[in-house]
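Participant: using only what follows, build the 3D model:
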Amino acid sequence: MSLVMQAVYMFTLAQLVVAGPLAFCVIPAPVIKSSTPIQNVTSNFPWAIRRDGGGGGTIAGKHIVNFADTTTSNPEAFRKLGFLPFASNSIAIAGEDGMHVTDTGVGKYVGVKQMWPFATSKSPINGETREENKLNHRYAIWPNTNIVSACGGACGFTVSNVLDITISPYAENFLYSTLAKITIGNEGPTVKREAVALWYKYETNYGEYGLARARDGSNDIFLFAAPEKSFGMKVARVCETEIADKTKYLFWNGKTWAKNPPGALDSTANIFQYNEGGFGPGTGDIFWNKHLNTWISVFNDEMSAYSMFRLMYSTTGNILGPWSEKPIDAYKPFSCGDNKSNLLCSVPYNYGTHAYPDIDTTGKTLLLSWTYDGQQTMFSTIEFE
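Facilitator: Predicted coordinates for the structure are as follows:
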């Protein structure tokens, strides 16, 4: 082989190593064909349930959805207890359409069961008791991330933020994220916190934005992060069996997978860039779409009053991109600005925006959800051409 041909070969091979075998196949931009009317989440409980958060996944063939603060509007419980049953978080098993869920009840006066355990003296986790409630304080675990299938489909991993919330005055203080392993048995979902504290507030919170399985034949899981003012998406990877040990993680720094994470504001380490009016990606999901034959990311802006589902996609089919330079406006959800009634919203913006690709594994349609008015989960399904 001539020196010139060797040079060309080595350059091409280097490109494939970084970008993958689809590097030279340009993926066309997704086109949204239609959307369905809005529906509210419905539960098997006879009472209304107020909750926020979101993020789903499939475990043991069942689709489950994570929720954060959950209040069961049970009038009998209110008469007996003087308050409505409340849980810091909950998990529901969804039906085929993803919008009708089965909740698990607990207690003499039935409310939705809290699923994520706290590390206290009554329920220590790996010897940890740091989440004991203090005077005028309480802890909260607010899941708002998808669940990635693992254990050959028998379990799932997800990440949630743990916060210290003062009761009076109300304020929230992010402490750290926690990694959980979820299984499903005869009594419903069970949450085991594999790492009580995974990432602290001074670290980039990999996994907070979402998790996904690698598609390169490895047993790795990708964990995504969208740090505030980073205006883009970062990614780490780790073998499934070592996901609770962050010393085993590799981080994409814009050039290679490295042992040390890039700086939170290092935009060169982003797999895609996004800045819309000073807002970066808010809550959302990254996943492989079979119909589009590429990775896509669907999200809302960070707590923006202007509510819109944005879509970014890999133009090569590789997780590292290149990705689309501009977002696609995928769906305009109902928001408080659209509310023409006399009922004022207590929270003026939508949040907890998520996509549920497991509901239609063909990828032709995509179920979306968002939290409206801080307490109501709404759904709509978009269809791609």
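Participant: going forward, measure contacts between C-alpha atoms and count neighbours the same way
Facilitator: OK.
Participant: what's the burial count for Thr145?
Facilitator: Around Thr145 there are 29 other residues, counting by other CA atoms under 10 Å.
Participant: check contacts around the closest residue to it other than its chain neighbours.
Facilitator: Excluding the flanking residues, the one nearest Thr145 by CA to CA, 6 or more residues apart in numbering is Gly55, at 4.8 Å. When contacts are counted by CA atoms under 8 Å, 6 or more residues apart in numbering, Gly55 touches Val65, Asn66, Phe67, Pro143, Asn144, Thr145, Asn146, Ile147, His354, Ala355, Tyr356.
Participant: measure Gly55 to Ala212 for me?
Facilitator: Separation of Gly55 from Ala212 (CA to CA, to the nearest Å): 13 Å.
Participant: ok, Thr42 next?
Facilitator: 27 Å.
Participant: could you do Ile296 as well?
Facilitator: For Ile296 relative to Ala212 (CA to CA), the value is 11 Å.
Participant: list residues touching both of the two?
Facilitator: Here Ile296 and Ala212 have Ile286, Phe287 as joint contacts, going by CA under 8 Å, 6+ apart.
Participant: quick one on the thing from earlier: between Thr42 and Ala212, point out the one with more neighbours.
Facilitator: Here Thr42 and Ala212 are compared on neighbour count by other CA under 10 Å; more neighbours surround Ala212, at 22 against 19.
Participant: the structure of the following sequence is requested for comparison with the preceding one:
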Amino acid sequence: MFIISSIPLVLLLCQPLVALVARAPLPPQFTVIPVGQETSNFANVHRDGGGGGNINGKNILLFCDTLTPTGFVANSATYSNSEAPEDQIDFGENDNPTLAIPFTPTEEAFTNAAFPINQTRTVLWPGSSITYLGGSKGMFFANVAQYNVEGTGAGNQYNTLVTVTANEAAPSFVRTLEQAFYANGPLWGSFGSVYSELEGILLFANTDAGMKVAKVPPLLYADLSQYTYWTGSEWSSMAPNLNDTASAFIPGLNPTSGDIFWSNYYRTWIFVYMALTNVFYYRYSLNGGINSIIGPWSDEFELYDTSIQTWTNGETYDYAGHAYSGYDPTGRSIMLSWSHGLNDEYMARVQFK
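Facilitator: The predicted model follows:
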């Protein structure tokens, strides 16, 4: 693979030069088409969470707690059908998905000691986009937390850096850094990450102060000393404090889940997210161009109310919303996914006009 300024050539090809391609007019005009509940080649699989991305032509979806009639794992991963994204291919035996991202011995020991006493366990819940690194490899961050069955507990402890490899048989996951960033500061990358032609890998953190961003050269993503952080005026080797408002590129915005991606159709960054309600919202960078991740950003617009599709069975709780741009490289459409009622996943397609 040829290298230009330490950036793999294959990544440069992911974002065509802005000046050479006309963009569709903003704000986006769109239609949302309900797709329905996600299915699996395994019987009676129920799960929540979300996130994922495209590696080497494989659409990988990540999930949190995954339950079957005879088994349970704290996280799982599937290959999603490019033509019918709601169709998932699970990996494992006897209709029981395998644990995708492993726990460390220390994390397992905590669960073994605490769960019999107060039903508290270590959880490793992926909930971010996967950033493509070229070839068959990608990366993402996932939070490691401590919760009991009622959803209370110590909460997030730290995040872990995961490298994922995709081949024809199945995706594989390695915790490249078992403990990366700690919860007393921004959990960089846990909200999501994305490749930028000019900035390298951008890593997002959602905080009460607003959305924050760090960056790292693609070839050095596993070296935390190479990370720099947006302070509000410059990139610095010193990370801002968790509650520092000046460093937020969208102050005051703290969605529970979402994704930021480059749109080949609109030639700008688009941010799709879900708050504590059942509604997807979106914003877009007003500057356009690949170097405008820090904004300014547009106002908030409603994208899709998931209750239209899922509030038909008495459950009125939708969460863990994500947007996937990898199914359509033209940018004319994206897929949405979300969790419904704690154990089912649904999807919809956003078709841009």
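Participant: tell me the SS of the residue of the second structure positioned farthest from its centre?
Facilitator: Farthest-out residue of the second structure from its mean C-alpha position, per CA atoms, centre = their mean: Ile117, at 33.1 Å. Assigned with DSSP: H, G, I helix; E, B strand; the rest coil, Ile117 of the second structure falls in the helix class.
Participant: then Ile308 of the second structure?
Facilitator: helix.
Participant: tell me, how many residues neighbour it?
Facilitator: 10.
Participant: so what's the counterpart of Gly282 of the first structure in the second structure up against?
Facilitator: When the second structure is aligned by TM-score structural alignment, Gly282 of the first structure is paired with Thr256. Residues near Thr256 of the second structure by CA under 8 Å, 6+ apart: Asn206, Tyr273, Met274, Ala275, Leu276, Ala320.
Participant: buried subset of those as a PyMOL selection?
Facilitator: Here is the PyMOL selection string for the buried members of these, based on 16 or more other CA atoms under 10 Å:
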select buried, resi 206+273+274+275+320
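Participant: any idea which of the contacts of Gly55 of the first structure has the most stuff around it?
Facilitator: Going by other CA under 10 Å, Asn146 tops the contacts of Gly55 of the first structure with 31 neighbours.
Participant: wait, that one touches Gly210, no?
Facilitator: Yes: contact criterion CA atoms under 8 Å: Asn146 of the first structure and Gly210 qualify, at 5.7 Å.
Participant: joint contacts of the two?
Facilitator: Going by CA under 8 Å, 6+ apart, residues that sit against Asn146 of the first structure and also against Gly210 are Thr158, Asp285.
Participant: quick one: Asp305 of the second structure and Met274 touch, right?
Facilitator: No: here Asp305 of the second structure does not reach Met274: they are 10.0 Å apart, not a contact under CA under 8 Å.
Participant: please identify every residue contacting each of those two.
Facilitator: Phe280.
Participant: which residue in the second structure lines up with Pro327 of the first structure?
Facilitator: Using TM-score structural alignment as the criterion, Pro327 of the first structure maps onto Glu300 of the second structure.
Participant: now its match, nearest residue through space, not along the chain?
Facilitator: Per CA to CA, 6+ apart, closest to Glu300 of the second structure is Arg283, 5.4 Å.
Participant: which part of the first structure lines up with the host helix or strand of the one you found?
Facilitator: Element membership for Arg283 of the second structure (DSSP states H and E) is strand 279-284. Taken onto the first structure by TM-score structural alignment, strand 279-284 of the second structure occupies residues 308-313 there.
Participant: buried sites along the matching stretch?
Facilitator: Of all the residues in stretch 308-313 of the first structure, those buried under the rule 16+ other CA under 10 Å are Met308, Phe309, Arg310, Leu311, Met312, Tyr313.
Participant: the residue positioned nearest the centre of the first structure: which element?
Facilitator: With distances taken as CA atoms, centre = their mean, Thr145 lies nearest the centre of the first structure, 2.3 Å away. Thr145 of the first structure belongs to no helix or strand when assigned by DSSP H and E.
Participant: residue in the second structure matching it?
Facilitator: In the second structure, Thr145 of the first structure lands on Ser128 (TM-score structural alignment).
Participant: what does Ala258 of the first structure give?
Facilitator: Checking TM-score structural alignment: Ala258 of the first structure goes with Ser236.
Participant: its match: neighbour count?
Facilitator: A count of nearby residues for Ser236 of the second structure, using other CA under 10 Å, gives 15.
Participant: tell me who's in contact with it.
Facilitator: Applying CA under 8 Å, 6+ apart, the residues near Ser236 of the second structure are Thr228, Tyr229, Trp230.
Participant: alignment lookup: Leu292 of the first structure to the second structure.
Facilitator: Leu292 of the first structure maps onto Tyr266 in the second structure, by TM-score structural alignment.
Participant: helix/strand/coil for that match?
Facilitator: coil.
Participant: quick one: it and Asn156 of the second structure, what's the gap?
Facilitator: With CA to CA as the criterion, Tyr266 of the second structure and Asn156 of the second structure are 36 Å apart.
Participant: those two - which one has more neighbours?
Facilitator: For Tyr266 of the second structure versus Asn156, the count of surrounding residues by other CA under 10 Å is larger for Tyr266: 23 against 18.
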